[in-house]
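In: Have a look at this prediction, sequence included:
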Amino acid sequence: MRLKIISMMAATAALLGIAPPSQAAVDGPDVFWKLSMWGNPRALSVGMERLAEKVAAETNGKFKIKIFYGGQLSKSRENLDGLKLNAFEGAAFCNFYHPGKNPAFMVFSLPFLPLGDPRVDKYVRSKMMSHPAMIADMEKWNAIPYVSGLLPQYEILGKGEPPLTLEAWKGMRVRAGGGLGSAMEKLGAVRQTLPAGETSTAFQRGALDAAAFPYTYAHVAFKISDEADWYTSNLTPGTSECGWVFNKTAYGKLPKQYQDLLMGMRDEVMDATQAAYAEQDKKNLPMFEKTMHKITYDDATLEEFRKVAGQPVWEEWIADNADKFDSQGVFDAIWQYAEEAKATLK
């Protein structure tokens, strides 16, 4: 009789469209993680927001992850310090905000690396997240690498007279970090390393002539496009690394099923991020073309730029860091993984 009643109740619930109580795909304890991020929600954070949603769904709400924006938990340059102090469980970081804190990660800011194809970029950076030098960089801050932010290739937006030749960059104050900043210096520009959130204000004050950011989403996210008169469309000088890391102590305390859940989602996180960048380009490029002067350099000019600001910057970086870690090995790994990607992704 009891089984019959239960069966009748289940049938009635089905007829009424009442779903049975959901079972967590991954069971475990209640956990709440805070992730520190500066600025507003944007393409860079889409993948991690996907992670938070999926983790909550898979654990029936037991494992909650929340991204705190606007520097609520820490300033952009201090997120690694916060992880070391166990102030939160994860954070975003940009390598060129603090080169001394993550010297090996600065390889991603070198100009003209073979990362222009988004699929190659994802393959290479995923491999590099487990490179011993990258792990060692984060170890000092009680952090472990999780995923790359897969920042697109940079382009430059600026005010005033458009730099139609390489010579025109001489004396220009350009916001550009890491090896890209060094490349601009090779052209005679004056490098500025402002945090992203301060760049628009610097334009307004007349303290800046141009800014390099991932194309196109970051220029819009940080309102650079509101200030600019022109933009480069094919300079593609390189990119940098704004990735996501976890607090090592907090990660170590997670049950294995939660650790597996996080690590099993890395591809999905990165795919969502790259899709968000592509979607932003569809919206932003028509606006750029309508409101700004488009600069397109010819092949000879681009080749000259690579000659002046490519290999010399690579060699200087390798030499400057040889006593800190295997800088040559880190640099070579980028190219090795790029070749692997091209063979694998055919």
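Out: Sure, I can see it. Computed from a prediction, not measured in an experiment: that's the story for all the values here.
In: CA only for contacts and neighbour counts going forward, please
Out: Will do.
In: quick one, what contacts residue 182?
Out: 191, 309, 313 (Cα atoms under 8 Å, 6 or more residues apart in numbering).
In: Give me the three-state assignment for the last one.
Out: Reduced to three states with DSSP: H, G, I helix; E, B strand; the rest coil, the structure at residue 313 is helix.
In: For it, grab the count of nearby residues.
Out: 20 (other Cα atoms under 10 Å).
In: what are the ranges of the helices in the stretch 101-250 of the chain?
Out: Along the stretch 101-250 of the chain, counting by DSSP state H, counting those that start in this stretch, helices occupy 118-128, 132-139, 178-186, 196-205, 217-221, 248-253.
In: hey, which of these is tucked in deepest?
Out: For these, the largest average neighbour count (mean count of other Cα atoms under 10 Å) is found in helix 178-186, namely a mean of 25.
In: Export the helices of the stretch 101-250 of the chain to JSON lines and append columns for distance to residue 12.
Out: Output for the helices of the stretch 101-250 of the chain, formatted as JSON lines (distance: least, Cα to Cα, whole Å):
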{"stretch": "helix 118-128", "distance to residue 12": "49"}
{"stretch": "helix 132-139", "distance to residue 12": "55"}
{"stretch": "helix 178-186", "distance to residue 12": "65"}
{"stretch": "helix 196-205", "distance to residue 12": "56"}
{"stretch": "helix 217-221", "distance to residue 12": "51"}
{"stretch": "helix 248-253", "distance to residue 12": "43"}
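In: In addition, the following structure is provided for comparison:
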Amino acid sequence: MQKYLSYTAVAAISLAFAGEAMATEWNVSLWGKRRAFTEHVEKLAELVSEKTNGDFTLNISYGGLSNNRENLDGISIGAFEMAQFCAGYHRDKNPSITVLELPFLGVETLEQERKLSMALYDHPAVEADLARWNATLLMPSPMPQYNLVGMGDAPRSLDDFEGLSVRATGGIGAAMEAVGAVPTSMTATEVRQAMDSGVVKAVAFAPHAHMAFGTIENGDWWTANLNPGTVNCPVVANTDALEGLSDAHREALLGSIEEALDHYVDNYTNNTMEAWGPALEERGIEVISFDDESLQKFEEAVAGPAAAAWIEDMGNRNLPAQELYDFATGKLAELKGDS
């Protein structure tokens, strides 16, 4: 006798298949290892999964999906749905946001960096710039001012940087060049080998990266207050993938960004920075501070010319460079006034 499934069984099977169809998995391309720099992505994955009862998951890969200089390329072709990158790794791919990497821009806190970045990411020229890569900017990875860990004789004055080979990207590289150093641009994952082989004698990083990528294992000295600038490293989504999400999943993702950034800033402030001083002390790394007069001369020699060169260069690329620069500096002044 032919057997038929009951209406209840059919309904149960249909719901099961519907549940499968609604489940969404995104691949996320990062690099290195889990560290302060990636905590907002980790938190975002946690929040999205919680809010969707596991129906939307972010599968985070540390280097298994792409080279860190090619994350934007992977996003553009949909090889993965989300990625982190640093503007200074490939300024030609994302020229608009390199305004935030200008030396001595004047950002003082992680919260200022966070709010300034989020404001710039909404600028029409920036959105159009990243749209060339089918990318939508989601959130920054706020970092404090970069400083140098180096090997050998410590610089006692700015003149001592003459001829020093330094890993420095973007505007920080321009700043180091202005004091006679020889900047080399390389990704974070290449730095330890470059130090071990003597290709560079010093590395410009934020504290978390000095710890995560082992520069302090080689270092003899640390510049506590050079503060030439920082690097802007956004997290982006493939625009088609973002638009293809259900309303509920899109809300779960976008509605979790601020909480993920809160977690990031809190972790960086209360964990990373608390660990930094003891990490230097344990390794006997000398802390170098420069006097105010030297730092003022450094800033005066670098900031204005770097900004003028950036505006001219980006204007030649048909970007509204002066507008972007004025927007960034004006917004930063506003943020400082509010704090």
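Out: Cool, the structure landed. Values in this document were obtained by computation on a predicted structure and should not be read as measured data.
In: Any idea what the TM-score comes out to?
Out: Aligned and superposed, the two chains score 0.91 in TM-score terms (TM-score structural alignment, normalised by the length of the second structure); 316 aligned residues with a Cα RMSD of 1.2 Å.
In: Mind checking the helices of the stretch 101-250 of the first structure for the one nearest to residue 274 of the first structure?
Out: Taking Cα to Cα, helix 118-128 is the member of these nearest to residue 274 of the first structure, at 7.7 Å.
In: residues in the second structure aligned with the closest one?
Out: Across the second structure, the stretch matching helix 118-128 of the first structure (TM-score structural alignment) is residues 110-120.
In: With the first structure overlaid, how far apart is the matching stretch on average?
Out: Taken against the first structure, stretch 110-120 of the second structure registers an average deviation of 1.5 Å after superposition, with mean Cα distance after the TM-score superposition for the first structure.
In: what do you get for stretch 39-48 of the second structure?
Out: In the superposition against the first structure, stretch 39-48 of the second structure averages 0.8 Å from its aligned positions (mean Cα distance after the TM-score superposition for the first structure).
In: which residues in the first structure does that stretch match up with?
Out: The aligned range for stretch 39-48 of the second structure is 46-55, by TM-score structural alignment.
In: Quickly note the distance from the residue nearest to residue 222 of the second structure when sequence neighbours are not counted to residue 288 of the second structure.
Out: Counting by Cα to Cα, 6 or more residues apart in numbering, residue 222 of the second structure lies nearest to residue 149, which is 4.5 Å off, once chain neighbours are set aside. Residue 149 of the second structure is 10 Å from residue 288 of the second structure, where distance means Cα to Cα, to the nearest Å.
In: surely residue 244 of the first structure meets residue 150?
Out: No - if you go by Cα atoms under 8 Å, residue 244 of the first structure and residue 150 don't touch, sitting 10.4 Å apart.
In: What's the separation between the residue nearest the centre of the second structure and residue 9 of the second structure?
Out: The residue lying closest to the centre of the second structure (Cα atoms, centre = their mean) is residue 233, at 2.0 Å. As defined by Cα to Cα, residue 233 of the second structure lies at a distance of 51 Å from residue 9 of the second structure.
In: Residue 152 of the second structure now?
Out: 74 Å.
In: Equivalent analysis for residue 209 of the second structure, please.
Out: In this structure, residue 209 of the second structure and residue 9 of the second structure are 55 Å apart, going by Cα to Cα.
In: And for residue 100 of the second structure?
Out: 58 Å.
In: Residue 332 of the second structure now?
Out: Distance, residue 332 of the second structure to residue 9 of the second structure, by Cα to Cα: 61 Å.
In: Out of these two, name the residue with the larger neighbour count.
Out: Using other Cα under 10 Å, the more surrounded residue of residue 332 of the second structure and residue 9 is residue 332, with 22 against 11.
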